[in-house]
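Undergrad: Prediction below, plus the sequence it came from.
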Amino acid sequence: MADVRILLVGDKAVGKTSLVLALVSEEFPNIVPPKAEEITIPADITPERVPTQIVDFSMSEQTEDQLVSEIRQANVVCVVYSLIDPGSVDSVSSHWLPLLRKHRQADKPVPVVLVGNKSDASERSQLPTVLKVMNSYPEVETCIECSAKLLHNLSETFWFAQKAVLYPTFQLYRPDDKELTVQCRTALTRIFRICDLDNDGYMNDRELELFQRRCFRVPLNPQSLEEVKQAVKRRSPEGVLAQGLTLKGFLQLHQMFVQKGRHETTWAVLRRFGYDNDLRLCVRGRRLCGCRRAAQLSSAIRLGIFCLLCSIGTTAIGTAACRPTELQSLFACCPMTPAHAPNCTETNALGWITRSGFLSQWVLLTYLEPSRALELLVCLGYTYEFENPLSAVQVTRERRLDLDKRQTSRTVFLVKVMGAKKVGKTCFLQGLLGRNLQYICTLNRTQTPVSFTCAPVSVYGQERHLILEEVDHSRAEQLSPAELHECDAAALLYDITDPDSFKFIAHLYLNLLRPNKIPAVLVGTKSDQHETPQYYPLSADEFCAKYRLGIKPLKFTLSGSGVHGCLREGGRGGQLSPPERLAAQSQRLHLEAGPGSYSARWLSVLWPSDTSSLAELS
């Protein structure tokens, strides 16, 4: 927060102006004006190091409209009453607090501090009466009694006002129930799960010490740690067990902090894990300028995501795949879960996402929606280890610069798959994941549209990810140059059994891809069936030769209950190599493509037809 604006209100003659003047001059004023001028206290002399404005409101000098304006500008309101005037005490609940509620900003209650002045002239405290008022108005953060004349509790009064803004209680605690709020419990539950590094349901001593250092940057000595655990155990015997601090104990610990007036401790933890004053999870600096299609996971976070999956439980480790219930548990504290699953990445025979598929899911999400990927990573605790969430994402340079330098740092490549209706685009995408026709027939494209698939391949010993994007036939001709240049190449599919399908991609290439210098390759689908001559002046082979798209179109088929995608090079008839060469050629094409160059060598090979080759990819 940039600064704190404190507004003082109350009945006449309760000492509002005296409080302000005594704070500034450090002596009680002999002559008190009707109203003190607004003052600003520099950050370097305030306990919380925040610039603070103090505004005195005078009923005799100002109008009600001005009061309403000041209420809406204030970050906190001090309602001052006189300890020697019972009427001013009564008006706190009968007039001032209802007035503040009436004119506060929508959905944003202004924290209130009740200030009892003139304690030097009173022999009787009003705290019992004021505490009843606090229970009826949750926006009241605290109350304090002071004396402007004796300078008693003067600086403490304004410090409490600062704390009410910087560390509001009403977001954390329900005084009527004496329990943490639902939002606070949810946030702390997420934090507990992040800090439970071994995922056993307990925070052991090592994890508690790490938590202390990460949140407060100071170590926790063994004696202090034991005192904390004993304090929790006295309040909640189930909060501390032999294995460590339980979730119940963690929540109890923070409830004790709030009840003892140390809510700044709980706020320090919440803010360390990315929460704002409304307990909303925020990702600072998450705008990635112009990089929607040029974002990829950093190498460090790739390993972290793999470890994240391995930490879910023994099932995920033992089977190299993750049950849906385990994924649900993993993302329980996230407002959303990664999209594009399960039909966009690799799963096992039971439909459980594999380790390879899990990482591919993150690669795909980061490439398409980097801001959303960052939000999820923050939810899962990435900033517990790294201060800056943007370190999880590497923003690559523009493709044209890669072409100029003939080198690239990119690890993710996008191919747009286009063709007429029913040429087999969906089969082409699912073939990347080793799916067969039987599986593809189960896809409900109306309810769960699948536009992308993503899988890893190895290129000269280095991992790369290939993303295939299906472009609907009705939208292909409307693609803008910007949309076209998002991809590294285009795969143009035609059905060799349909004489009308080739002219669609020929027209698409000549009118859209070639003018925009988009590298392309032609693929004849359903190659296990008899080929029919196409209704086009040039044959597919002649078209490829004329426009330098390779010797012949590549041939693709996906048939049989146990057959993975097969891609055969036209004219050679032999089985081609596994997909490792696909990404190698894709990367090479990305660097070699230039004016007049539309090489199709990157797609000289695609998916394997045997399960052993597929296993090498996982």
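TA: Looks like it arrived, so ask away. Numbers count the residues shown, from 1 in each chain.
Undergrad: alpha carbons only for contacts and neighbour counts from here, please
TA: Noted.
Undergrad: and residue 535, how many residues sit next to it?
TA: Using other Cα atoms under 10 Å, residue 535 is surrounded by 13 other residues.
Undergrad: In this structure it contacts residue 498, no?
TA: No: at 9.2 Å, residue 535 does not count as touching residue 498 under the criterion of Cα atoms under 8 Å.
Undergrad: Would you map the strands across the stretch 1-150 of the chain?
TA: With DSSP state E, counting those that start in this stretch as the criterion, the stretch 1-150 of the chain has strands at 4-10, 39-41, 52-56, 76-82, 112-117, 140-145.
Undergrad: Tabulate those (TSV), appending mean neighbour count.
TA: Listed next are those as TSV, based on neighbours: other Cα atoms under 10 Å:
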stretch	mean neighbour count
strand 4-10	23
strand 39-41	15
strand 52-56	21
strand 76-82	27
strand 112-117	27
strand 140-145	22
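Undergrad: Please name whichever of the ones you listed is nearest to residue 153.
TA: Residue 153 sits nearest to strand 140-145 of all the strands of the stretch 1-150 of the chain, at 7.2 Å, using Cα to Cα.
Undergrad: Use this one as the comparison:
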Amino acid sequence: MTKERIKVVVCGDDVLGVGKTSLIACLVKDQYIPNLQDVLPPVTIPRDFSSSPYSPKNTVLVDTTNFDLSNLHGELKSADVIWLVYSDHESYDRIALYWMMMFRSLGVNLPVIVCKNKCDDYLTLKDSIDSSEAMMQNPFAEDTRIEDEEFIPILREFKEVETCIITSAKMKFNVNQAFYLCQRAITHPVAPLFDARVGELKPLTVLALKRIFLLSDIDQDGFLNDDEISNLQKRSFGKSIDKNELNSIKKALADLSAPSQEYGNFTLYVPGKGITKDGFLVLNKIYSEKGRHETTWGILRAFHYTDSLSINDKVLYPKIDIPDTASVELSPVGYRFLVELFITFDKDNDGGLNDQELNFLFKSTPGLPKLWLETNFPFSTVINSQAFVTLQGWLAQWTMTTFLDYKTTTEYLVYLGFEKDARLALQITKSRRQRRRNGKLYRAPVFDRKVFNCFVIGKAKGGKSSLLESFLGRSFSETYAPTIKPRIAVNSLELKGSKQYYLILQEFGEQEPAIIENSAKMKECDVLCLMYDSSDPESFSRLFSLINEHAHLQELPMIFVASKADLDKQQQRCYVQPDDFTDQLLIDHPLHVSSAWPSSLNELFIKIAEAALEPAKNTPGLSPDVRKEDVDYWQYALLATSAVGFVSLFTFMAVKLTKGMRNGS
């Protein structure tokens, strides 16, 4: 990305008078200045001097003399790029025999821009134009730099030499361009992109360009049509591509893939369809071969690639200030993008993403998120009869991901082609508010959250796994499989008033004791679902012990659930029976549910969501008066919100009606 400061060290033979000091003076003063001092002091050139939008904030030009080798060596070791100047045959020979050998002996591995100065006669051959400006304004235009045959041996022998250029300080010929090339060697380095020894794009470049092709192929047909190329051009360079230039590119690719040509075995362009992936790679290879690699960098930068060909961490993981006890949810912008993504990759329009579609969707990413693999996706959410994730399950999975680890969401949004700032796909809820009554802390009602986290706790064989399966709409299985690793289930839930919420149910298997003891982890829980088997007399005592042993659990809203209610109810072998214990805690009696009674399960899920919205109703130790006060406040706030919405709607309709009457008159 853009560097704050670049140091350019200008070298050349003093005895032979190659004109390096004159080049610096001409660049700074925009005119030729004769009779200069031997060495100029360092000059700092601010960004607005250059027409390139990729230039650094400041570029420092350091003039040198080879009469003071100690100082010269010191400057070279702290340089970013070397501007090496020669002017005649003798100074040309010293490039290979003296200067390049010196750089290597110092262990300086920097890009070198070789400049043949005092080429005044070239102006009689051709008018000069500022190629840097032309290339930045029109990245697909032909390169207009004049080249010299004597550059070829230098370029072949020394890989450090980035490029060569002909200049004249006296005639102000290509001076700005030479300076731009020095900047470009740092801001758009060719080394990471292209291996000049074998004449091929480097593997990481190929991977990056393939990903960009995939993301730019909006209709996913394997070709970049005219509209898709235009969109890519706008994203990369801020302007549309000229139709004639596009046609010339397509013609050039078609000619290159003719049977007798270099790429005769490849299909680079198909008339009526567009440029292929191979064509896109060849096009960028040609740019590098011609020294036009800033065009490729313009494309790579638009997709947030750094000099190391990795995506910028600041884009993948933008800094987000999340207050303590607040949560992160998807915004409408985020949901819209994910819906469009699902529809685009559901090629057979069956409402589910099969394995092939899913693999293709994640082709531009490192693969399925680690969190998804850990939670056994797609079985952590809603799937169809063929075990393909549905749109409902897809959105639920991303909702869970954002809630539990929003950094994964921002990372993958970028990988998947979200063009805006990834933070726009998120929204931050307010911190949980706490209230205190009679020395008892409890959570205030919730108004701005749509996602709730429920921990399902209880003895083995208590029905926790069946509860998670039922929540995802799956039928009950008689086969018992103990839960070893944590399990998760996420789905949407509709409450009264057609309000949609998302519920995340988690059970922890063998990690349950450690989770319960971790008070910080338990604060992430919105509701505790304490489950026991009503047909097993030994089941409830586990919950009784947990509540008494861990005081921090009583700070959370909780719901007791008696599972397997279709079986014979057993007296629990415990100091106190479930109904009596919940009376002591001042919360509702256990809700009796069964996988054979779908309505009872639906009632439970609704109750969990309502407990998250109105924590006081289900927090142990609160008197009925406190609960009523909180419920009344919650209902009043909802009524006020509805009233505001009604007033807004009424105002909107009144304005529309007024405008209509005015237009009618």
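TA: Done, it's in. Given the structure is predicted, the values throughout are model-derived calculations rather than measurements.
Undergrad: picking that back up, possible to save the strands of the stretch 1-150 of the first structure as JSON lines with distance to residue 338 of the first structure?
TA: As requested, the strands of the stretch 1-150 of the first structure are arranged in JSON lines below (distance: least, Cα to Cα, whole Å):
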{"stretch": "strand 4-10", "distance to residue 338 of the first structure": "39"}
{"stretch": "strand 39-41", "distance to residue 338 of the first structure": "47"}
{"stretch": "strand 52-56", "distance to residue 338 of the first structure": "43"}
{"stretch": "strand 76-82", "distance to residue 338 of the first structure": "40"}
{"stretch": "strand 112-117", "distance to residue 338 of the first structure": "41"}
{"stretch": "strand 140-145", "distance to residue 338 of the first structure": "39"}
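Undergrad: which one of those strands lies closest to residue 584 of the first structure?
TA: strand 4-10 (57.5 Å).
Undergrad: How far does the closest one sit from its chain's centre?
TA: Computed by Cα atoms, centre = their mean, to the nearest Å, the separation of strand 4-10 of the first structure from the middle of its chain amounts to 36 Å.
Undergrad: before we move on, what about stretch 539-555 of the first structure?
TA: 46 Å.
Undergrad: what's next to that stretch, contact-wise?
TA: 502, 520-527, 533, 567-571, 597-601, 604 (Cα atoms under 8 Å, 6 or more residues apart in numbering).
Undergrad: Which ones among those map onto helices?
TA: Among those, the ones falling in helices (DSSP state H) are residue 502.
Undergrad: and the helix or strand containing residue 284 of the second structure, what does it pack onto?
TA: Following DSSP states H and E, one finds residue 284 of the second structure within helix 277-289. Contact here means 3 or more Cα pairs under 8 Å, 6 or more residues apart in numbering; DSSP states H and E; on that basis helix 277-289 of the second structure packs against helix 203-216, helix 293-302.
Undergrad: Most tightly packed of these?
TA: Counting by mean count of other Cα atoms under 10 Å, helix 293-302 has the highest mean neighbour count of these, with a mean of 21.
Undergrad: what range in the first structure does that one sit on?
TA: Mapped onto the first structure using TM-score structural alignment, helix 293-302 of the second structure covers residues 263-272.
Undergrad: Let me see the contact set for the corresponding residue of the first structure for residue 43 of the second structure.
TA: With TM-score structural alignment as the criterion, residue 43 of the second structure lines up with residue 39 in the first structure. By Cα under 8 Å, 6+ apart, residue 39 of the first structure lies in contact with 53, 54, 55.
Undergrad: Give me the distance between the counterpart of the first one in the second structure and residue 47 of the second structure.
TA: Counting by TM-score structural alignment, residue 53 of the first structure lines up with residue 60 in the second structure. Between residue 60 of the second structure and residue 47 of the second structure the distance, using Cα to Cα, to the nearest Å, works out to 11 Å.
Undergrad: Same check on residue 211 of the second structure?
TA: Applying Cα to Cα, the value for residue 211 of the second structure to residue 47 of the second structure is 32 Å.
Undergrad: contacting residues for the equivalent of residue 469 of the first structure over in the second structure?
TA: In the second structure, residue 469 of the first structure lines up with residue 506, judged by TM-score structural alignment. Neighbouring residues of residue 506 of the second structure by Cα under 8 Å, 6+ apart: 453, 454, 455, 456, 486, 487, 488, 489.
Undergrad: In which helix or strand does the third one reside?
TA: When you say that, I think you mean residue 455 of the second structure. Per DSSP H and E: strand 451-458 holds residue 455 of the second structure.
Undergrad: can you give me the helices in the stretch 251-400 of the first structure?
TA: 263-272, 299-310, 314-319, 324-330, 355-368, 370-379, 382-385, 399-405 (DSSP state H, counting those that start in this stretch).
Undergrad: Quickly compare those and say which is most buried.
TA: Taking mean count of other Cα under 10 Å, helix 355-368 is the most buried of the helices of the stretch 251-400 of the first structure, at a mean of 24.
Undergrad: now it: which residue numbers in the second structure?
TA: Using TM-score structural alignment, helix 355-368 of the first structure pairs with 391-404 in the second structure.
Undergrad: Quick one: distance of that stretch to the chain centre.
TA: 17 Å.
Undergrad: roughly how far apart are the residue positioned nearest the centre of the first structure and residue 49 of the first structure?
TA: By Cα atoms, centre = their mean, the first structure has its centre lying nearest to residue 375, at 0.8 Å. Noted for residue 375 of the first structure: a distance of 30 Å to residue 49 of the first structure, by Cα to Cα.
Undergrad: Residue 116 of the second structure reaches residue 85, doesn't it?
TA: Yes: contact criterion Cα under 8 Å: residue 116 of the second structure and residue 85 qualify, at 6.0 Å.
Undergrad: what's the overlap in contacts for the two?
TA: Joint contacts of residue 116 of the second structure and residue 85 (Cα under 8 Å, 6+ apart) do not exist.
Undergrad: What number of residues are in the vicinity of residue 75 of the second structure?
TA: There are 18 residues near residue 75 of the second structure, going by other Cα under 10 Å.
Undergrad: OK, contacts around it?
TA: Residue 75 of the second structure sits in contact with 9, 62, where contact means Cα under 8 Å, 6+ apart.
Undergrad: quick one: the match of helix 293-302 of the second structure to chain centroid distance?
TA: On Cα atoms, centre = their mean, the centre of stretch 263-272 of the first structure falls 20 Å from that of its chain.
Undergrad: what do you get for stretch 530-550 of the second structure?
TA: Distance, centroid of stretch 530-550 of the second structure to centroid of chain: 44 Å (Cα atoms, centre = their mean).
Undergrad: Likewise for stretch 148-161 of the second structure?
TA: Using Cα atoms, centre = their mean, the offset of stretch 148-161 of the second structure from its chain centre is 40 Å.
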